[in-house]
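Participant: got a predicted structure here, sequence first:
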Amino acid sequence: MKAPNVTKNRFSGLSYKLIATIIGVILLVEIVIYFPSLASFRTTWLQDRLRVGVVAARVLDAVPDVLALPRNLTDRLLGSAGADAIVYRREGQSQLIERTEPVMPERVVTADLRQTDLGSQVMGALDTLFAGPGRTLRIVGEGDNDEALVELLMPENPLRRDMIDYSRGIILVSFGIAAVTAFVLYMLVSTLFLDPILRVTNNMLRFRKAPENGSLILSPSTRRDEIGILERELSAMEQDLFSMLRQRRHLADLGLAVAKINHDLRNTLTSAQLLSDQVATLDDPKVQRLAPRLVTTLDKAIGFAQSVLDFGREATAPPKFAPVMLHELVEDAALDARAAGNPMLDWKNGVPEELELEADPSQLGRVFVNLMKNAREALEAYSREGFQGRIAVEAQTSDAEVIISVIDNGPGLPPRARDNLFVAFEGSARSGGTGLGLAIAREITEAHGGALALGESDVGTRFDITLPLHRPQL
């Protein structure tokens, strides 16, 4: 099966988001800059027109009688400013230059160039840009000296048209800058970050499809940043997973072979046991002396073979939680383990009768059976004159959990058994044991969200089982 790629083309996924983000940020910056720029353009445009009014005011100062000015000169002054009228005010006097045919404006808006704050200029620019046609603009500004004042009356449409053209140019330039900047930044970021991330992501997808293919293990780069660390850690993880899967396959094949051999061996040992039983009935003294040892050895071998098969068939289904009365469960497990009702042992069930918890009764019962069976076998092997074996189960509860202790007064565990206590085939404390009981008990306890540990005890052996009283709510 062909492993899928993260992206079908370069401009998708993170790349697309990166380009869109860069362009969006640049355009946002351009918008923020656009309003002061537009206000500056409008102010400059108005100041240019006002300068013509100042020139006209100088002409008025040079001519005693304004009415004596030639009409063609006044029209040229007004035409150069694009104005319908120019008013010059000084020392309480006003002088007016207007066209031959005066225009009576219907709507007049004032642009006072004496207001130099940015807020007023921006608001004036927006008012002009979004105003409709037909308005007359009254431009007010200072003349050559502080006492002089110049006013121009002119249509607002030329200013609005120039502002629209300026805005159009700003938009085109902004998109151009955004596109070029986004492309340059994208290529840089893509080379430094996106391409390595795509390489790692595609490798993860391919390796997931075929984790036993060693050629798909990532070859890390020499980068020392976070991406380099990611590549090296991913490569190490893939190598560990590759080795673990190969080892698991070998163990699975070996386990299958052992199971088949063990099955045949058990059948053979069973046949040998039947023969040994027949041999034990013979009257030969040597046979009578050796037959019990032979039968015991065959029983151990059959038990070992059966325990290996049981461990191999161990179910992996999760626990089926239900309310369980712990006292009754422990009592039943003691009967199954031949701890209760055994004339050679003192049995005590110290679990409160009202104690209830949520657990799988079948699986949790196996935990108690295995622990009490181990205790019984240890006590039977330790039988001494005047010695009375004891097995007890006690329980201590708190708000959220219960600690159940299985205690015996036997010889305790040897150091070798303590070092490999819960390791299958290595943690047995008695000769011929497999150590599977404790391994299975620990797995079941952990599946219930608890823990199984060897407790402290001055005499004998103590195992503590910690379990939650209620199943965690997910």
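Facilitator: Everything's here; your move.
Participant: make it CA atoms for all contacts and neighbour counts henceforth
Facilitator: Noted.
Participant: let me see the ranges of the strands in this protein.
Facilitator: Under the criterion DSSP state E, the chain contains strands at 85-90, 93-98, 107-112, 135-142, 149-155, 322-325, 345-350, 356-359, 389-397, 401-408, 451-454, 461-468.
Participant: residues contacting stretch 438-448, please?
Facilitator: Counting by Cα atoms under 8 Å, 6 or more residues apart in numbering, the neighbours of stretch 438-448 from elsewhere in the structure are 311, 318-319, 359, 363-364, 366-367, 370-371, 421-424, 427, 451-452, 465, 467-468.
Participant: please redo it, this time with the cut-off set to 10 Å
Facilitator: Residues lying outside stretch 438-448 but in contact with it, judged by Cα atoms under 10 Å, 6 or more residues apart in numbering, are 311, 314, 316-321, 358-360, 363-371, 374, 421-428, 436, 450-453, 465-468, 471-472.
Participant: included below, for side-by-side comparison, is a second structure:
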Amino acid sequence: MALIGKMVAPFRSLSARLLILTLLFVMLAEVLIFVPSVAFFRLNYLVKKTEFAHLATLSLLASPDNMVSDELREELLFRVGARSVVLHGANSRLLILNEKMPHSIDAEFNLADQNPALLIEHAIMSLMVGPDRIIRIISPIENEPNSSLEVVIDEAPLIDAMYDYAWNIFWLSLIISTLTAVLVYLALHWLMVRPMRRLSESMIAFRRAPEDVSTALVPSRRRDEIGVAERELEIMQTRLRSALTQKQHLVALGIAVTKISHDLRNILSTSQIVSDSLSEIKDPKVQKVVPRLMTSIDRAIDLCTQTLKYGRADEREPKKERFLLEPLVNEVKTSVGLRENNGITWQNRIPAGLMLNADRDQFYRILLNLTRNAVQAMEGEGTIEIHAMRAGTRTLIRICDSGPGLPVKAKEHLFEPFSGSARAEGTGLGLSISRELIVAHGGRITLERTGASGTVFCIEMPD
């Protein structure tokens, strides 16, 4: 079976298929040439017969009283290859040569009618009917418009000549077809198959070892479509190889950051315990510093926790349930840590009774990340508004703030971890995690607008 597979495999290749198709197409072209060639060969054969008969007629007409011996008559008929020759004038019919044995006519052909389709039909019919027919040929005489020559001949010599011609044409066509097919095949193999094989081999090598630079494709100087494909493939491989290298570096960096964050969180947890002890000291200076210290430590621990979660990518699947959205937004307000005198106004515009079908804990984290970013962007003064409405089978939630808007760099890398933060000390993990949680619910988040008048994020959540 393996041997048969190896024998069949070459015929499945592009080169073998190209060779076979080239042979078939060239042979088809030769067949289209062959049939008219046989038809015109038959016409030329009959024309020569009538010309010989005309010469014999002129020689007899030149004899005294048109009298010839029987031996000469038979010799002329043999040389012409005819059974009888009749000269037709304007008002006369003259039997020039004739056999003694009577004969019956099976078919008649007028050489004045040289329609190509009719000639091909007569040639095919002659080959199909067989060699036993006796045919009559009527041919006009050149320079004598009112005269014609009628020649009766056996068709067997004509068919034999047609078969000989056909075989000669067949072998010649076969040689020409094979030679043409080989030349076309070699040209196409050189111009197309070999470059395509180089492209496929380069793709396979890149798939097996993307980091191996030695397998990179070196594009040729061709200016056609294959040359463009080679150059584009080389550019794509280079960019993918660079991206893979960068990803590997990021993976290594992520592992390192995860380890550091884990240890740093443990250290900060200890610091948090010590800070709790400091809060019991009644010294006014200590009491003034401790809240800010606690807030900084809490933020640092939260950052470490988010980094660890993102590095592990261990978010659980959403456990959806229907819940009221308005109370959840109020809980988020409490967690954000807004005070009455900090200059930021919180406006909960959620309609009473609006239900949302989602994981309540995860959606709490989504809103917390977005609103915390808004609070940090406004730097202690501004307004946060949260709206919600039904739109068909989806719920639209908009988080609006009156901050200064996102910078250009943040918009270019929005939702990318470690790149999409609007603040110099930010990580961008909040937006990235929020987007992952929303996508896990089958929804999406978009930046509707941002500028000097504020920023609006829109969340679409399905039922």
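Facilitator: Thanks, I have it. Every value quoted in this text rests on a predicted model; they were computed, and no experiment measured them.
Participant: sorry, back to before: among the strands of structure 1, which is nearest T268 of structure 1?
Facilitator: Between T268 of structure 1 and the strands of structure 1, the shortest gap by Cα to Cα is with strand 345-350, which sits at 34.8 Å.
Participant: which residues touch P468 of structure 1?
Facilitator: Counting by Cα under 10 Å, 6+ apart, P468 of structure 1 touches 357-359, 397-403, 448-451.
Participant: mind doing that once more with 6 Å?
Facilitator: Taking Cα atoms under 6 Å, 6 or more residues apart in numbering, we find P468 of structure 1 in contact with A400, E401.
Participant: and the gap between it and G450 of structure 1?
Facilitator: 7 Å (Cα to Cα, to the nearest Å).
Participant: same check, this time on V180 of structure 1
Facilitator: Plainly put, V180 of structure 1 is 61 Å away from G450 of structure 1 if you go by Cα to Cα.
Participant: compare those two (neighbour count), which wins?
Facilitator: G450 (17 against 13; other Cα atoms under 10 Å).
Participant: you'd agree the more buried one is up against T466?
Facilitator: Yes: applying Cα atoms under 6 Å as the test, G450 of structure 1 and T466 come out as touching, 5.2 Å apart.
Participant: anything in contact with each of those two?
Facilitator: With Cα under 6 Å, 6+ apart applied, the contact sets of G450 of structure 1 and T466 do not overlap.
Participant: number of residues surrounding the nearest residue to S235 of structure 1 once chain neighbours are set aside?
Facilitator: Among residues not flanking S235 of structure 1 along the chain, L218 sits closest, at 5.1 Å (Cα to Cα, 6 or more residues apart in numbering). Around L218 of structure 1 sit 21 other residues, with neighbours defined as other Cα under 10 Å.
Participant: map V456 of structure 2 across to structure 1 for me.
Facilitator: Taking TM-score structural alignment for the superposition, V456 of structure 2 sits opposite F463 in structure 1.
Participant: so how far is stretch 13-27 of structure 1 from its chain's centroid?
Facilitator: The chain centre lies 23 Å from the centre of stretch 13-27 of structure 1; the measure is Cα atoms, centre = their mean, to the nearest Å.
Participant: quick check: buried residues in it?
Facilitator: Neighbour counts using 16 or more other Cα atoms under 10 Å place S15, L18, I19, I22, I23, I26, L27 of stretch 13-27 of structure 1 among the buried residues.
Participant: same thing with stretch 275-289 of structure 1?
Facilitator: S276, V279, A280.
Participant: cool, and stretch 286-302 of structure 2?
Facilitator: V290, M294, I297, A300, I301.
Participant: turn those into JSON lines, columns for distance to V152 of structure 2.
Facilitator: Shown next, in JSON lines, are those (distance: Cα to Cα, whole Å):
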{"residue": "V290", "distance to V152 of structure 2": "131"}
{"residue": "M294", "distance to V152 of structure 2": "125"}
{"residue": "I297", "distance to V152 of structure 2": "121"}
{"residue": "A300", "distance to V152 of structure 2": "116"}
{"residue": "I301", "distance to V152 of structure 2": "116"}
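Participant: just flag the most distant two among the residues you listed.
Facilitator: Maximum pairwise distance among those (Cα to Cα): 16.2 Å, between V290 and I301.
Participant: which residues in structure 1 form helices?
Facilitator: 14-62, 71-81, 118-130, 157-189, 195-209, 226-279, 285-312, 326-336, 361-381, 415-419, 436-447 (DSSP state H).
Participant: circling back to that earlier point, from the strands of structure 1, which stretch is densest packed?
Facilitator: Mean neighbour counts were compared across these using mean count of other Cα atoms under 10 Å; the top stretch is strand 149-155, at a mean of 24.
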